[in-house]
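Enquirer: sequence-free structure coming up:
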């Protein structure tokens, strides 16, 4: 989710709002990092393709709940996964937002190699934040977010991986791509009469976690949240380390083997309530979160465009998309 919550890493007691913003400074990593230990496997992830899928979602406009853009983009996502050989099912539900709004939600589940017993889940949310309530200009706080990074980038990485898997017959496991809806309707900062306890976020994944499709039983899951931003580094998220430390270790080792270890510091960042939380807590599916962390900035740790009107294609970095995409490919092809 996006106005997520940071849990105290030393005590794991109090939830405090993980307010966001970020330093906006690019790091010095490049997409061509190599190490003597790198042993990349699997097909080459195409960042230009992922970038194009991100842009295609943004062309619909902000995909806010109950909007025409939201419905049309959902149809596009379904069509792309079908185009790349996936069996697709949808999970529709009327969910209640923090303000009582009924949200017409659609979770999208796309599966490769559906007969495979051994399965891995990749997931991301596809809806847009209705309010740019972290924008430095308060005049923008009730404007919708384009959500190029905060939503579209994760879905784009998954679609590119689906395309690669269709063209490759060597992977003998199945992959379930899950696009969660209604993730970003959490209490806005300007809503002073409503206390945000954290349960107003990740509504689609919470519903999914309590209503799993028949036979849905992945070995583990990887959540992709804001995986295309400029200057992004992906620290080990705290709840991921708490619920699935072995999967965290597997993914971070894969980043090094694929040649992108500098994007994945071997350090822990904040604990964040995101779509992986209900998957772990309710469905007992070990799921980790690949999410950026910008330490040392006063107002936010999610990046300079988080919940602002500047979350647009101008701030999507192909290098970041490639680092994450190739790392996930590395994980899949070393199981």
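Expert: All right, it came through fine. Bear in mind the structure is a predicted one, so any value in this text is a computation, not a measurement. Numbering: from 1, shown residues only.
Enquirer: From here on, just use CA atoms for contacts and neighbour counts.
Expert: Fine.
Enquirer: Can you tell me how far residue 229 is from residue 161?
Expert: 19 Å (C-alpha to C-alpha, to the nearest Å).
Enquirer: residues contacting the most centrally placed residue in the chain?
Expert: Geometric centre of the chain, nearest residue: residue 225, 2.2 Å, by C-alpha atoms, centre = their mean. Residue 225 is in contact with 124-125, 150-151, 153-154, 289-292, counting by C-alpha atoms under 8 Å, 6 or more residues apart in numbering.
Enquirer: Helices of this protein, start to end?
Expert: In the chain, the helices defined using DSSP state H lie at 47-58, 68-83, 153-166, 203-210, 238-243, 245-258, 276-281, 318-332.
Enquirer: Export those helices to a markdown table and append columns for distance to residue 96 and mean neighbour count.
Expert: A markdown table is the format used below for the helices of the chain (distance: least, C-alpha to C-alpha, whole Å; neighbours: other C-alpha atoms under 10 Å):
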| stretch | distance to residue 96 | mean neighbour count |
| --- | --- | --- |
| helix 47-58 | 25 | 21 |
| helix 68-83 | 17 | 18 |
| helix 153-166 | 24 | 25 |
| helix 203-210 | 8 | 23 |
| helix 238-243 | 26 | 21 |
| helix 245-258 | 33 | 21 |
| helix 276-281 | 17 | 22 |
| helix 318-332 | 33 | 24 |
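Enquirer: Would you reformat those helices as CSV and include distance to residue 184?
Expert: Converted to CSV, the helices of the chain look like this (distance: least, C-alpha to C-alpha, whole Å):
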stretch, distance to residue 184
helix 47-58, 16
helix 68-83, 13
helix 153-166, 14
helix 203-210, 8
helix 238-243, 19
helix 245-258, 25
helix 276-281, 14
helix 318-332, 21
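Enquirer: take a look at this one as well, against the first:
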């Protein structure tokens, strides 16, 4: 009976977590959020929603405004949502930065682009990681950045990295398109500087239900995913960190046939698997911020 009670409790908690992910994605992909277009004179309503979720978990949240140019003559204002869980120890290690872009393609005429996998999935998992870290005595600041204007040229990530100046960053973890596809596998591309951590990274995921494949070469990743047209190094917000010589690891589920179409919708998302992905990535984050984390910087 005791075993049954424990399992029912775990099932209940798992169901609540899955509901939380689904709720966040339902709201982020709703028509009221208009496909979360990049940039605007004021923060988009989706940015305010993300802010409220971070605040629920006791994080200090701010908007970082930036200007960006796109195309030949166009310019706009973007707003990153930056939320921080602070290290309160006497001695703290260098921060870890977790990124996920919240903008998408907006509307085209009477149609809107929900952007469920791209990238409501990454934002929802980032919020879920913040929930799971609530109350943890972290040994380094954990900075969550919901970036704007990724779709226009990674501008939110570029603006955030630029303001870091000489701040030493332990690692960037970038989350983009996390719904497991046909191959049912989570992929990661990491900077070569993280190769000494290969065993730590892979062993973390080996103890989870998630099938996982780690690469240190964008070309090899493209070849193995049969997607030679995609430059995985430059494809998302980890690239500005790479350019600044900041170690990164990018998590994604590979090619999605519904990418940048109106069919990238909530009904395509497998929330049971997304919950497993969130738990697995959180486990890796914990390996970098908890008491027994190997602090290399």
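Expert: Perfect, I can see it now. Remember, it's a predicted structure, so these values are computed and weren't measured experimentally.
Enquirer: coming back round to it: which one of the contacts of residue 225 of the first structure is nearest to residue 75 of the first structure?
Expert: residue 125 (14.8 Å; C-alpha to C-alpha).
Enquirer: Can you tell me what the closest one aligns to in the second structure?
Expert: Aligned by TM-score structural alignment, residue 125 of the first structure pairs with residue 101 of the second structure.
Enquirer: residues touching the residue nearest to its match when sequence neighbours are not counted, list them.
Expert: Using C-alpha to C-alpha, 6 or more residues apart in numbering and skipping the chain neighbours, the partner closest in space to residue 101 of the second structure is residue 147 (4.3 Å). Contact partners of residue 147 of the second structure, counting by C-alpha under 8 Å, 6+ apart, are 79-81, 99-103, 156-157.
Enquirer: now those residues as TSV including distance to residue 23 of the second structure?
Expert: Formatted as TSV, these follow (distance: C-alpha to C-alpha, whole Å):
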residue	distance to residue 23 of the second structure
79	23
80	22
81	19
99	20
100	17
101	18
102	15
103	18
156	25
157	26
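Enquirer: Which of those fall within strands?
Expert: Among these, DSSP state E puts 79-81, 99-101 in strands.
Enquirer: For residue 195 of the second structure, state which of the residues you listed is nearest.
Expert: For these, the nearest to residue 195 of the second structure is residue 99 (20.9 Å; C-alpha to C-alpha).
Enquirer: what lines up against the residue nearest to the centre of the first structure once you look at the second structure?
Expert: Counting by TM-score structural alignment, the partner of residue 225 of the first structure is residue 176.
Enquirer: ditto for residue 88 of the first structure
Expert: By TM-score structural alignment, residue 88 of the first structure lines up with residue 61.
Enquirer: Now its match: closest residue in space, sequence neighbours ignored.
Expert: Residue 61 of the second structure sits nearest to residue 83 (C-alpha to C-alpha, 6+ apart), 4.2 Å away.
Enquirer: List the contacts of the match of residue 125 of the first structure.
Expert: 119, 122-123, 146-150, 176, 237.
Enquirer: residue in the second structure matching residue 58 of the first structure?
Expert: Checking TM-score structural alignment: residue 58 of the first structure goes with residue 29.
Enquirer: Okay, its match and residue 116 of the second structure: tell me how far apart.
Expert: On the measure of C-alpha to C-alpha, residue 29 of the second structure and residue 116 of the second structure end up 6 Å apart.
Enquirer: Quick check: neighbours shared by the two?
Expert: Joint contacts of residue 29 of the second structure and residue 116 (C-alpha under 8 Å, 6+ apart) are 265-266.
Enquirer: can you give me the strands for the stretch 1-150 of the first structure?
Expert: 5-7, 15-17, 87-96, 102-111, 119-125 (DSSP state E, counting those that start in this stretch).
Enquirer: Tell me which of those strands sits most buried.
Expert: strand 119-125 (a mean of 26; mean count of other C-alpha atoms under 10 Å).
Enquirer: one step back: nearest approach to residue 220 of the first structure belongs to which of the helices of the first structure?
Expert: helix 245-258 (7.7 Å).
Enquirer: if you skip the residues just before and after it, what's nearest to residue 331 of the first structure?
Expert: That would be residue 254: by C-alpha to C-alpha, 6+ apart, it lies 5.8 Å from residue 331 of the first structure.
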